[in-house]
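Engineer: what follows is a predicted structure for the sequence shown.
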Amino acid sequence: MASVWIKRHFKALQRLTMLACALPALGLLLDLHRGHLGATPLNTLLQVSGRSSLVILIATLSITPLRRLLALLATAARWKHGKRMADWNWLVKLRRPLGLWSFAYATLHLWLYLAFDLAYDWATAWEELRTKAYLLAGFVAWALLVPLALTSTQRMMRALGRHWMRLHAAVYLIALLSLLHFWLLTKHGASPPWPDTLALAALLLYRALLKTGLLPRWQGDDGTESPERARA
């Protein structure tokens, strides 16, 4: 029954996920309209856009381990279709839009900084990038996100073949650089990103256990749909 319910309501679940991703931006627009962005509106805009990008990126990385957890729970609960139903392929379909939302917030974050903090002063931007480590980490993370966003379509996945997985493995480096960007900013008054750090550490541990063979692989560990769903 659970698989039938998910199939019937996938579009609704997808819309709810997209709405959740849009909430930070909608909140900023509402606060901007009401004049409730605080004493330093630009700092608020930068913090919310940057943090939203990181949180959504970590959510994107969580999809494969989440599928495995749901598979274990479904098998333990003896749901009708067992582990096959619990491949939870609908989660894979959320990965691309989540990644694009993360890229959108990262791009907004960069644009706000360039437009309102530097006023498009490219000489100052280069000097800041050269002398401030947190800016370098953030910019490199954004630059690495660009090819991932451009190659996120099914057509590009088929065109790149196995090279697509190698390219998109850079998402872990991007997450680490984004986290480093936030940690280096803590001295400027930003809250330490401990929840994001612990979540990413757990994801990296999961990946390390898979790589070393200490955690056995299952059908969904490559992040793709199950062969049963693909044939269907």
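Structural biologist: On my side now, so go ahead. Numbers count the residues shown, from 1 in each chain.
Engineer: contacts and neighbour counts: CA atoms only from here.
Structural biologist: Will do.
Engineer: in this protein, where's the longest helix?
Structural biologist: helix 2-34 (DSSP state H).
Engineer: buried stuff in that helix?
Structural biologist: Neighbour counts using 16 or more other Cα atoms under 10 Å place 3, 13, 14, 21, 24, 25, 28 of helix 2-34 among the buried residues.
Engineer: and the comparison structure, right after this:
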Amino acid sequence: MQIKRLAWLLNVLMTIFVAWQLALGLQAPDVVTELRDISGRIGSYLLLITLLYTPLGYYFPATRVYVPLRRYVGLWAFAMVMAHLLVWISLEFNFDWLLMWQEMQGNLFIWLGVLAVVLLLPMALTSNRNATRKLGYRRWQALHCVTYVAIPMALGHYLMAQKVATAEPVILLVMLIALMIWRFRYAR
């Protein structure tokens, strides 16, 4: 029961945080760019946080009770990724598919972002007990291993999208590399 309360609290806090960030974004001189960047940044942070649960549980066994919250964090990450995509499609390009296609030509970072969304979609759709039961635990777990491909793509998108070199995406990428090394070296 305590986990359900924590999940509820996490959802409320995330809603407040996202609303606050969006309110700040609406005050920026370039609202569309700010909304796009905020949603993408939050999505990147949350995707990385989902990978932290396993090492934390490994080194601090008392934290294993919080592993069920990873699903909520992952779904929030997906919601922010979809908000990022929706801002890009609707506000930046006004649903002009031809213009979007032209923008995608020669821009590897856009392709990385699109592929990350495509890979994250089945994971978001199957992040419930019903899907786990229907797929069977082994197939469900194999599907969710795609995380280890989608998250590097998403962070690669974030790093390559920077027009000015900043430390933030590099730090996230270093954290990702450390988590991936840990995952493939120490995790069972």
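Structural biologist: Everything's here; your move. All values reported here derive from a predicted model rather than from experimental measurement.
Engineer: on that earlier part again, the longest helix of the first structure - contacts with which helices or strands?
Structural biologist: Helices and strands in packing contact with helix 2-34 of the first structure are listed as helix 41-61, helix 89-112; criterion 3 or more Cα pairs under 8 Å, 6 or more residues apart in numbering; DSSP states H and E.
Engineer: matching residues in the second structure for the helix or strand following the longest one?
Structural biologist: As assigned by DSSP states H and E, the chain's next helix or strand after helix 89-112 of the first structure is helix 122-131. Per TM-score structural alignment, the counterpart of helix 122-131 of the first structure in the second structure is residues 97-106.
Engineer: list the buried residues for the matching stretch?
Structural biologist: Within stretch 97-106 of the second structure, the residues that qualify as buried are residue 100, counting by 16+ other Cα under 10 Å.
Engineer: same check on stretch 35-48 of the first structure?
Structural biologist: Applying a neighbour-count criterion of 16+ other Cα under 10 Å, one finds 37, 43, 45, 46, 47, 48 buried in stretch 35-48 of the first structure.
Engineer: dump the residues you listed into CSV; add distance to residue 101 of the first structure as well.
Structural biologist: Formatted as CSV, the entries for the buried residues of stretch 35-48 of the first structure read as follows, by distance: Cα to Cα, whole Å:
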residue, distance to residue 101 of the first structure
37, 22
43, 21
45, 16
46, 16
47, 16
48, 13
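Engineer: which one of those residues is nearest residue 139 of the first structure?
Structural biologist: Here the nearest of the buried residues of stretch 35-48 of the first structure to residue 139 of the first structure, counting by Cα to Cα, is residue 46; it sits at 13.7 Å.
Engineer: doesn't residue 107 make contact with that closest one?
Structural biologist: No. With contacts defined as Cα atoms under 8 Å, residue 46 of the first structure does not count as touching residue 107, sitting 10.8 Å away.
Engineer: common neighbours of the two, please.
Structural biologist: Common contact partners of residue 46 of the first structure and residue 107 (Cα atoms under 8 Å, 6 or more residues apart in numbering): none.
Engineer: rewinding a little: now the angle between helix 89-112 and the longest helix of the first structure, please.
Structural biologist: Orientation of helix 2-34 of the first structure against helix 89-112 (axes from the mean of the first three to the mean of the last three Cα atoms, to 10 degrees) gives an angle of 20 degrees.
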